[in-house]
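J.: fold the following for me, if possible:
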Amino acid sequence: MTSIKRPAPKFDWFVPIDGDGNHIGTVSAERPPTFEYLRQVVQAAEDTGYYSLLIPTRFSNGLFEETSPLAETWTTATALAAVTNKIRFLVAVRPGFISPGMWAQMASAFSNISNGRLDINIVPGGIQGDFERLGIRSNHTERYALATEFIEASKLLWKSPKPMDYKGKIIELEQAMVSPTPVGDGPRWYLGGASENALNLAGQQADNLLMWIQPIAQIAELMERAKKSFQENNRKAEFGIRTHIIVRDTESEAWEAAEDLLSKANNVLEKNARLPSPERLWSVNKLNLVHTKITE
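T.: Down below sits the predicted model:
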C-alpha cells in the first residue's frame, strides 16, 4: 500500500490587540495590549517556530469591555514587523473602511518594511455593529461584491508599472499607482466563510480558505463545496483551520488546565464557553484526522 506524503502543517498564532491573560472570559484583560507586551508575544512566537501571526481588525475591543484599550491593526503590525525577522504577518482588512488605492500603498509599504512577510485576511463581515459605527451600511451580498473588486483592484495596482484606471461597479480608480510594489509575488490572500458568496470569492481570488473547528463531517462537507468553487476557476484549494489546543502530558491534566482557564470567567461567558456537544472536544488523534482531511 502506497502512503500519501502530505505537507507538514503550518502553525500560526495571533497578536492579542484586545489584551491577553492566563484566563478567558474575564471582563478586563489581565495584560493590556501595550506595545512592549505585544513585542514579547511576537518575538516568542518567532523564536518557537510559528509560521505566521494573525492580526485582527476592529474598531472597539472585541474580547473585553468595549471601552478597554485596543491596539490599532496596521500601525501595530508595522511596528512589530520592524522588531522581527522571520515570522509572517496575516493582517486582517475589511474592505470599505479605507480607500482601496491608499490601502494598496499601505500594504506595499508593509511588504517592503518586512521583506515580504505580509499576507492578507480579507474580512467582508466582522463584528456586528462595526460597519454601522463608522457610518457604513451594506448587506451581505454588497460586502462580498466590494471585497471582490477590492482584491482585483489591489492585485492590478501591484502589477502595473505605470498609473492605471480601474472601473468596477463599486470601486473606481483613475490614474492610480503603487511604487514600490510588494516584495516578490506579493501577499497571499486568506478568507474565512461558509456562505455561497464566501466560497465563490475564495474560489476566484483567495489562496487559502479558513475554517472554524467543527465535527469532521461538517468540515468535509464545507471542503467539498470549497474545492468545487476552486476547481471551477482552475485553481487549487488550500485550507486552514482555527482551534484552541490545550497540551499537557495527560488528558486529566489537560482538563485541569481547561477548568483553570475558565476559573475567573464572567458567568455568561463561561456558560457560552462550555460547549454542549462532545463532538467539539477532540483528542490528538482526531486532530490528526483533520490534518489528513485538509491536505487531501
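J.: going by C-alpha atoms from here, please, whenever you check contacts or count neighbours.
T.: Will do.
J.: which SS class is M106?
T.: When the structure is reduced to helix, strand and coil (DSSP: H, G, I helix; E, B strand; the rest coil), M106 reads as helix.
J.: and it, how many neighbours?
T.: M106 is surrounded by 15 other residues when neighbours are defined as other C-alpha atoms under 10 Å.
J.: show the contacting residues for it.
T.: By C-alpha atoms under 8 Å, 6 or more residues apart in numbering, no residues touch M106.
J.: separation between it and I17?
T.: With the distance defined as C-alpha to C-alpha, to the nearest Å, M106 ends up 19 Å from I17.
J.: swap in P124?
T.: If you go by C-alpha to C-alpha, the gap between P124 and I17 works out to 20 Å.
J.: higher neighbour count, those two?
T.: I17 (25 against 22).
J.: quick check: the more buried one touching A71?
T.: Yes: because the distance of 4.9 Å satisfies C-alpha atoms under 8 Å, I17 is recorded as touching A71.
J.: tell me, what's touching these two both at once?
T.: By C-alpha under 8 Å, 6+ apart, the residues touching both I17 and A71 are P33.
J.: show me the strands in this structure, by range?
T.: Along the chain, the stretches classed as strands by DSSP state E are 12-14, 52-55, 88-93, 118-122, 164-167, 172-176, 189-192, 208-212, 239-242.
J.: list the contacts of the spatially most central residue of the chain.
T.: The structure's the chain has its C-alpha centroid closest to N121; by C-alpha atoms, centre = their mean the separation is 4.6 Å. For N121, the set of contacting residues under the criterion of C-alpha under 8 Å, 6+ apart consists of L90, V91, A92, V93, W189, Y190, L191.
J.: and for comparison, fold this next one:
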Amino acid sequence: MTVVPVTSADLDAAEVSWFAALCSDDYQFLGVPDGDLRSSWAHCSEIVKTAEAQGFRNILCPSSYQVGQDTLSFVAGCAPITEKINLLAAVRCGEMQPIMLARTIATLDHMLQGRLTVNIISSDFPGEKAESEYRYQRSREVVEILKQAWTRDEIDHEGEVYSFKGLTTDPAKPYQTGGPLLYFGGYSPAALDLCAEHCDVYLMWPEPKEAIVGRMQAVHDRAAEKGRTLDYGLRVHMIVRDTEAEAKEYADYIVSKLDDEYGRKIRERALDATSLGVSHQAKNRDIADEFGYVEPHLWTGVGRARSGCGAALVGSADQVLSEIEAYQKMGIRAFIFSGYPHKEEAEHFGRLVMPHLKTCSLPEAYGRVPQAAPATPLAAGERR
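T.: As a prediction, this is how the structure comes out:
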C-alpha cells in the first residue's frame, strides 16, 4: 500500500523520464565547462533522441536564463524529430501573457499530437526579485486561466494579477482532453496549496525516504481538503554501472576536478538558487557521511555544482532497481532521471535498468490522449 492515496493507485508501471540539459548543465567533469557539451540545439536534441531510443517515456525540458535553449522553442523543434517520447516543458508563470500561453501550449500539444506535459514553475524572472506570495498567486491565476482555456468555451477570470472577460477559447483548445497534465514542484505552503488544488503530479527532489514520506503526506493532506488526490514524482540523478564499486568510482570521477568555489557560483546563478527546496538540498549535503551519502545509495556530491536537484542514486543495476521499486511502493508514479554526461548516462540506464522496468505514459494512463484527431478547431473540428 502506498504511503498516501494516489490518483494512479492501480497503475503497475511508472513514467520513467530523462532530462534535456537545455541550461548549460552538461559536463564530463562537474564544474569544468566542455565546449562539446554546450547546450546547443544539436547537442540537446541528440539527448532527446537518445532518450527516446532508450525507451524513456518523457523528458524534462527545463527553463532558466542560461546560455542554452529556450524551452518552448526547443519543444517545438523536437516535435518533428520524435515519435513516442513525451516532452515535459517547464513554464515559468508570468513570462508570457496567460491567454497567449494557453494558445502556445495548445499549438505545441497539436504539433506533438498529445505528447506534451507541462511543468509549472514559479521562480523569479531574470534581474527581478518578487515576493513568494505574489509569485505563487500569479502562478495560481495562470493555471486557472489555462484550465479555463482548455475546458470551457470562454475565459472569465477576475483575480489579483489578471482580469479577462468573455474571451473565446477556440484558439487555445488543446489536442489532449482537458489539456496537458500539470507537474509541479515547490515546498512553501503557497506552493503546496496551489499544487493540491490544480496540478496532477507533485514533483520532489531527492531526500532521505522518511523526508519524502513527510512531504507526500503534507501535499496529500492539502489535496484531500479539496477532495482530490495526486500522483507523485521524483527528480533524481542517476549513476548505474554493472557493479556498485564501478558506480561509486564514477561518482568520485565526475567531481574529481571540481573547484568548490566555482561550484558555488554555478549554484548561485540559477533562478531558484534561494528557494526553500534548494535549501533542503543543501541540508542533504550537511547531514551526509564523509563520502557524501545521505542513504546507502543516495549521493549528494552532484549538489556541489548545481542548484535544484542535488543528489544521485548510485549503484549496480540490481541496487538501483531495488531503490526504484521502493519508491514505487511509496506511491511514486513518475521518475525524472539524469546523469553526466546526459547522452551517455541515458544509454547506461537504458542498457542496464530499462529492460527490467514496466513503463507508461501518464497522459495515456489518465486517458488524456485521443485515439484520433480531436474535434478541436485546429484538428478535426469545425473551422469557424
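J.: count the residues that sit near R31 of structure 1.
T.: Neighbour count for R31 of structure 1, taken as other C-alpha under 10 Å: 14.
J.: trace it over to structure 2, please.
T.: Counting by TM-score structural alignment, R31 of structure 1 corresponds to L37 in structure 2.
J.: and for that match, nearest residue in space, chain neighbours not counted?
T.: Spatial nearest neighbour of L37 of structure 2, chain neighbours left out: D26 (5.8 Å); criterion: C-alpha to C-alpha, 6 or more residues apart in numbering.
J.: tell me how far that neighbour lies from S316 of structure 2.
T.: With distances taken as C-alpha to C-alpha, D26 of structure 2 is found 23 Å from S316 of structure 2.
J.: I'd say the match of R31 of structure 1 and H43 touch.
T.: Yes: using C-alpha under 8 Å, L37 of structure 2 makes contact with H43 at a distance of 6.7 Å.
J.: so how far is P187 of structure 1 from the equivalent of S73 of structure 2 over in structure 1?
T.: If you follow S73 of structure 2 across to structure 1 using TM-score structural alignment, you land on T75. Distance from T75 of structure 1 to P187 of structure 1, counting by C-alpha to C-alpha: 18 Å.
J.: how about R115 of structure 2: what's its closest non-neighbour residue?
T.: Closest residue in space to R115 of structure 2, ignoring its immediate chain neighbours: N86 at 4.4 Å, by C-alpha to C-alpha, 6+ apart.
J.: under the alignment, what does that neighbour map to in structure 1?
T.: Under TM-score structural alignment, N86 of structure 2 pairs with R88 in structure 1.
J.: can you check E15 of structure 2 too?
T.: Pairing criterion TM-score structural alignment: the partner of E15 of structure 2 within structure 1 is identified as K10.
J.: tell me who's in contact with whichever residue in structure 1 pairs up with G159 of structure 2.
T.: Alignment note: G159 of structure 2 maps to G168 in structure 1; criterion TM-score structural alignment. Residues touching G168 of structure 1, when contacts are defined by C-alpha under 8 Å, 6+ apart, comprise E149.
J.: so V240 of structure 2 makes contact with A247?
T.: Yes: between V240 of structure 2 and A247 there is a contact under C-alpha under 8 Å: 5.6 Å.
J.: and for those two, which residues touch both?
T.: V314, G315, S316.
J.: looking at T75 and P187 of structure 1, which is more packed in?
T.: Neighbour totals were compared for T75 of structure 1 and P187, and P187 leads with 21 against 10 (other C-alpha under 10 Å).
J.: could you find the counterpart of the more buried one in structure 2?
T.: With TM-score structural alignment as the criterion, P187 of structure 1 matches P180.
J.: next up, the contacts around its match.
T.: Residues near P180 of structure 2 by C-alpha under 8 Å, 6+ apart: D109, G114, L116, T117, V118, P174, P363, R368.
J.: circling back: compare V240 and A247 of structure 2 (neighbour count), which wins?
T.: Neighbour count, other C-alpha under 10 Å: between V240 of structure 2 and A247, V240 has more, with 29 against 21.
J.: neighbours of the residue nearest to R115 of structure 2, how many?
T.: By other C-alpha under 10 Å, the residues close to N86 of structure 2 number 26.
J.: wait, doesn't it sit right on N58?
T.: Yes: taking C-alpha under 8 Å as the contact criterion, N86 of structure 2 and N58 are neighbours in contact, 4.3 Å apart.
J.: quick one: the match of G159 of structure 2 from N234 of structure 1, how far?
T.: The separation that G168 of structure 1 has from N234 of structure 1, given C-alpha to C-alpha, amounts to 23 Å.
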